[in-house]
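J.: sequence first, then the predicted structure:
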Amino acid sequence: MSYRSHVLIAAGGSAALLLGALAFQYLGGLAPCKLCYWQRYPHALAVAIGVLALWLGGRTLAWLGALAALATAGVGLYHTGVERGWWEGPTSCSGAGPGLGGLKGSDLLSTDGPVNVVMCDEVAWQMLGLSMASWNMVASLVLVGFWIAAARRG
């Protein structure tokens, strides 16, 4: 396969994963958590890099695409670890927060706090025992391979 084909598959794969995430969100009703959003940003960057790589060519852009795909795989691994309890997640969206002990009664009854917070340490959907974060990690690692193959041909 050519440089162009590898870039199309890699950037197209990131675009497909972004569209899939949006479909789960808007068609499936599964609101994303903070870490889910973090996984989307490198995919968007990889799509932009892919457009530039198709237009300008070159190994550097392909390596940057690989780095973007690797970044989203890394966040997917981190999110998977939070979901499985391997490590603590952000206190703003996981059960690792400071707890209720330091709060006053008025704090507990306040309506000024965040509403509808989606927890990062709860699995909203899974297939074959893997969560969406895990599947994102696996798919992103495959995309890293396509970016590297493009870089070698560029």
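T.: Arrived safely, thanks for sending.

J.: only C-alpha atoms from now on, for both contacts and neighbour counts.
T.: Fine.

J.: how about the contacts made by the residue sitting nearest the centre point of the chain?
T.: The residue lying closest to the centre of the chain (C-alpha atoms, centre = their mean) is residue 39, at 1.7 Å. Going by C-alpha atoms under 8 Å, 6 or more residues apart in numbering, residue 39 touches 72-73, 75-76.

J.: next one: it from residue 132, what distance?
T.: 10 Å (C-alpha to C-alpha, to the nearest Å).

J.: with residue 77 instead?
T.: 11 Å.

J.: again, but for residue 151
T.: Where residue 132 is concerned, residue 151 sits at a distance of 28 Å (C-alpha to C-alpha).

J.: what do you get for residue 82?
T.: In terms of C-alpha to C-alpha, residue 82 sits 13 Å off from residue 132.

J.: ok, residue 99 next?
T.: 27 Å.

J.: of these two, who's got more company?
T.: residue 132 (20 against 9; other C-alpha atoms under 10 Å).

J.: can you name the residues that contact that one?
T.: 125-126 are the contacts of residue 132 under C-alpha under 8 Å, 6+ apart.

J.: residue 131 touches residue 80, doesn't it?
T.: Yes. With contacts counted by C-alpha atoms under 8 Å, residue 131 reaches residue 80, the gap being 7.4 Å.

J.: try this one next to it:
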Amino acid sequence: MTRQKTLILLAAGGSAALLLGALAFQHLGGMAPCKLCIWQRWPHGIAIGLGLVALVAWPTLMAALGALAALATAGIGGYHTGVERGWWPGPSDCTGGPVGGMSSEDLFDQIMAAPLVRCDEVPWEMWGLSMASWNMVVSLGLAAIWVLALRAR
């Protein structure tokens, strides 16, 4: 196996590990994901698929696309981290918002339509970093591996 394909498998395997970890937190740990958590999963799934395609065809193209997928999930993780820390507002359908000026009926409708899991709360953290933050950090590392694979052609 070439160095390029080895690096691609390492990067795609990293995405698989992160995705499996997220699913384990959800299904084994009972930690339901919020909307932004789900958004972070999609690029990992794409990266896994790109890694598999690279085994049979277009490894250089797949490495470039894999780097973009890793950067996409890192970007979403960074955005989610900012929402959790209150640096900027998140999507209105999964974060708390002001209730001033709302009628009691509008407020009730907003409460009933709110998701069960909020994007602006940190359900788990390690060493001061939330799951979204860890996804961002590790995904930036995976993007670097994809770039190394791109340059290894």
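T.: Good, I have the coordinates. Nothing here was measured: the structure is a model prediction, and the numbers come from that model.

J.: could I get the TM-score for this pair?
T.: Scored against TM-score structural alignment, normalised by the length of structure 2, the superposed chains reach a TM-score of 0.91; 152 aligned residues with a C-alpha RMSD of 2.0 Å.

J.: could I get the contacts of residue 39 of structure 1 as JSON lines with neighbour count?
T.: Listed next are the contacts of residue 39 of structure 1 as JSON lines, based on neighbours: other C-alpha atoms under 10 Å:
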{"residue": "72", "neighbour count": "26"}
{"residue": "73", "neighbour count": "27"}
{"residue": "75", "neighbour count": "22"}
{"residue": "76", "neighbour count": "26"}
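
J.: out of these, which are inside strands?
T.: Among the contacts of residue 39 of structure 1, no member falls in strands (criterion: DSSP state E).

J.: and these as TSV, adding distance to residue 65 of structure 1?
T.: Converted to TSV, the contacts of residue 39 of structure 1 look like this (distance: C-alpha to C-alpha, whole Å):
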residue	distance to residue 65 of structure 1
72	11
73	12
75	16
76	17
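
J.: so which of those residues belong to helices?
T.: Judged by DSSP state H, the contacts of residue 39 of structure 1 include 72-73, 75-76 as members of helices.

J.: number of nearby residues for the equivalent of residue 21 of structure 1 over in structure 2?
T.: Alignment note (TM-score structural alignment): residue 21 of structure 1 maps to residue 22 of structure 2. Residues within reach of residue 22 of structure 2, counting by other C-alpha under 10 Å, total 22.

J.: got it, and residue 147 of structure 2?
T.: Residue 147 of structure 2, neighbours per other C-alpha under 10 Å, totals 22.

J.: repeat that for the one 4 residues further on.
T.: Burial measure for residue 151 of structure 2: 12 neighbouring residues, criterion other C-alpha under 10 Å.

J.: and the strands in structure 1?
T.: Under DSSP E, structure 1 gives strands at 126-127, 130-131.

J.: make CSV out of those strands and add mean neighbour count.
T.: As requested, the strands of structure 1 are exported to CSV (neighbours: other C-alpha under 10 Å):
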stretch, mean neighbour count
strand 126-127, 10
strand 130-131, 17
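
J.: quick one: closest of the ones you listed to residue 114 of structure 1.
T.: Residue 114 of structure 1 lies closest, by C-alpha to C-alpha, to one member of the strands of structure 1: strand 130-131, at 25.3 Å.

J.: buried set for stretch 86-96 of structure 2?
T.: 89-90, 94-96 (16 or more other C-alpha atoms under 10 Å).

J.: among those, which pair sits farthest apart?
T.: Based on C-alpha to C-alpha, the longest span within those runs between 89 and 94 and measures 10.1 Å.
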